[in-house]
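Enquirer: Sequence and predicted model, in that order:
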Amino acid sequence: MTASPHHSIREDWLALTQEDVLAPGQPIFDCHHHLWDRAEGRYRAEELMADVGAGHDVRASLYVQCRTGYRTDGPEALRPVGEVEIVLDWTRGHDRFPVGIIAMADLQLGDGVRPVLEALAEAGQGRVKGIRNTTAWHADAAVRSNPNPPPDGLLRSDAFRAGAQAVAAEGLSLDVWAYQTQLDEVRALAEAVPELTVIVDHCGGPLGVGPHDRFDPDNFNAWRDALAPVAALPNTRVKIGGFGLCVFGWRYADAPAPPQSDTLAADWRPWVETCIDLFGPARAMFESNFPVDKGQVGYGALWNTFKRIAAPLTAEEQHALFWRSAARSYDIDEQIFSHDLGRIPS
């Protein structure tokens, strides 16, 4: 395994910037985070709960696969079941953290993935809500967000499409992490399997490294123009976040102190507002992508940033972005978030 492509987490550096929680009464569903215990660092239940308990009204979370805890023996196809098992073990006693799990099942198995999906569902005790594979690929070696990048072409393969159909048949969604250069492949997949809910991770992968200049309007337009046809399909959703990923090109980790939310809001607004405009609040959702993004931004500042950007929207639109869209996309009990908010329609 190669070195981590993510910025290292420095708690002492993060502590240099503190700010008050904005809109503390806004319920939040953190619909994208990971857990791991690796040489690069530990982020398990203790670390997650310290972040979600720091002031924002985070009521539940969704775990997304990241190669944690795979079984080391038995059939290769079933080894990712170990990830579900260890996450439930690590988070015992925290029923809503996570309230759901996005697991790994190799969709290159095609229709043969069904026994794996069944094993994941059994291990997950009702919490497995979807599947994600490692699919983000770029020809330039400078564009890497995974220490073990996949080969080119997975999203285009007939086997993957058959596997995606099996996911849909099991009533599960499919998270897809792909770069802006792959969005036409995402569109084709979502179009070919209309019964499948396809959730595009991290704003559809706008790039700012390698041959992609974050400040080049043509690069921004290329991302937006590739994302628009994906958004036009009714079975797609988008997660808004991931700005701490190295491939996005921001270098907050190089600064003497972490950025505050007013700076982040100014930086991120064009991408966030474009995602909201294309998908609409009912099909868009904010995410933390922790601990990956934690190398560049604190948890409190991150949610304050989204609150700043969403401030001009109606209360209903804000609820959609902060929890309702994710809850409905992943079939999570909305009462977790709407309790004591009787003015919100069901």
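Expert: Okay, I see it.
Enquirer: rest of the way, CA atoms for contacts and neighbours
Expert: Noted.
Enquirer: how about the helices in this protein?
Expert: With DSSP state H as the criterion, the chain has helices at 11-14, 45-52, 81-90, 114-124, 158-169, 183-192, 217-231, 261-279, 299-310, 315-319, 325-329, 335-338.
Enquirer: With respect to residue 60, which of those helices lies nearest?
Expert: helix 335-338 (7.7 Å; Cα to Cα).
Enquirer: Leaving aside the residues adjacent along the chain, what's closest to residue 167?
Expert: residue 173 (6.8 Å; Cα to Cα, 6 or more residues apart in numbering).
Enquirer: give the contact list for the one you found.
Expert: 129-131, 167, 196-199, 329-330 (Cα atoms under 8 Å, 6 or more residues apart in numbering).
Enquirer: same thing with residue 278?
Expert: So residue 278 contacts 228, 231-232 (Cα under 8 Å, 6+ apart).
Enquirer: which of those residues are buried?
Expert: Buried members of the contacts of residue 278, scored by 16 or more other Cα atoms under 10 Å, are 228, 231.
Enquirer: ok, so of the contacts of residue 278, who is nearest residue 100?
Expert: residue 231 (24.3 Å).
Enquirer: and here's the other structure:
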Amino acid sequence: MRVLDSHLHLWDPELLEYDWLEGPLAFRFADTELEHARLEHATTEKSVFVQAETVEDRFLDEVRWVTTMAEPLGIVGIVAGARLDRGSDTVAHLDGLAAEPLVVGVRHNLQGEPDGLAVSAAFVTGARDVAQRGWSFDACVRADQLPEIARLAGAIPELRMVLDHLGKPAVGTAAEPLAPTSEWVRDLDELARHPEVFCKLSGLPGEAAGDWDAGQLVPFLDAAADAFGPERLMWGSDWPVSVIGPAEEGDPHAPADGSPTYQYTARSRWADAVAAWAADRGHGVDAIMWANAESFYRTDARPTVFTDPAPRRRGILGWLRG
């Protein structure tokens, strides 16, 4: 099975600043750590890096840092951080990103933003500029924000957009699962009416706080397939955000107090769960695990980028600023 992970994060708090990292996530997750989290059943593995919400003035530095690791890690595209409501500053930032050959799209993380921002005049103008550059937009929103994203899609029908994490519905836990709500299904269906909007099968293990099983999440995958059709679905790991939870059985490093910890096999388990679901439903495993993401992000047309890996650790702060 070939896999193109449509939603991979990397970060290093020693090199870039992050205001949101805490607990088991407040450590380095980069090249070495990813090599230890490779997918067990993937014959070929590539990834699209999605911005990890470093502080705003380091968005471009983040792109440059990830580019240094792209070739050995199999990263074929970068979804860069961008604020789309900054007017001329947004244009200047997008111009800077245009010089980075691996950039395929941008993400303005909307899940913590006030209602109405995504359909404000400033944001729509910035998003329209993204579309004109041929890039895509990753929409990371809460379930209650789905109608707003549908309005954005209606305002800019030419904007290729992908919904991260199915809109973050409440899924419960393995022991106490929740069914999809009628409101979430309704709003997902409405968003899917826009043909340029895709959906990532990602993030649900994180919404379950790492306490999940495949059967619990199948109804949400089915709802996404019913709304978008399998041709607009793509798998994403949301690594390492979605691999934090109760210690896995046999973990010799499990915290004695039972607190959440890193789950070593969770990335592979999520890939296997979605692939098994797709096969069972006859949706086309290769499309969901590889081809749809390749087509959406246009990574098959990206040039090969070779970089000097020497600055990866020592002296990288000065190199990034340069």
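Expert: Perfect, I can see it now. Predicted model only: the values in this text are computed from it and were never measured.
Enquirer: rewinding a little: identify the residue of structure 2 aligned to the residue nearest to residue 167 of structure 1.
Expert: Counting by TM-score structural alignment, residue 173 of structure 1 lines up with residue 136 in structure 2.
Enquirer: which residues of structure 2 does stretch 318-329 of structure 1 align to?
Expert: So stretch 318-329 of structure 1 sits over residues 285-296 in structure 2, by TM-score structural alignment.
Enquirer: who's in contact with the matching stretch?
Expert: Stretch 285-296 of structure 2 is contacted from outside by 1-6, 160, 230-235, 275, 278-279, 300, using Cα under 8 Å, 6+ apart.
Enquirer: Which of the residues you listed fall within strands?
Expert: Cross-referencing the contacts of stretch 285-296 of structure 2 against strands under DSSP state E gives 2-6, 160, 233-235.
Enquirer: For residue 143 of structure 2, state which of the residues you listed is nearest.
Expert: Nearest member of these to residue 143 of structure 2, counting by Cα to Cα, is residue 233, at 17.6 Å.
Enquirer: My read is that that closest one contacts residue 200, right?
Expert: Yes: using Cα atoms under 8 Å, residue 233 of structure 2 is in contact with residue 200, at 5.8 Å.
Enquirer: Between these two, tell me which one has more neighbours.
Expert: Neighbours were counted for residue 233 of structure 2 and for residue 200 using other Cα atoms under 10 Å; residue 233 has more, 29 against 26.
Enquirer: Counterpart of the more buried one over in structure 1?
Expert: Under TM-score structural alignment, residue 233 of structure 2 pairs with residue 284 in structure 1.
Enquirer: my guess is that match meets residue 240, correct?
Expert: Yes: judged on Cα under 8 Å, residue 284 of structure 1 makes contact with residue 240 at a distance of 7.0 Å.
Enquirer: Mutual contacts of the two, please.
Expert: By Cα under 8 Å, 6+ apart, the residues touching both residue 284 of structure 1 and residue 240 are residue 275.
Enquirer: quick one on the thing from earlier: give me the distance from the match of stretch 318-329 of structure 1 to the chain's centre.
Expert: 15 Å (Cα atoms, centre = their mean, to the nearest Å).
Enquirer: Check which residues of it are buried.
Expert: Buried positions in stretch 285-296 of structure 2, judged by neighbour count with 16+ other Cα under 10 Å: 285-294, 296.
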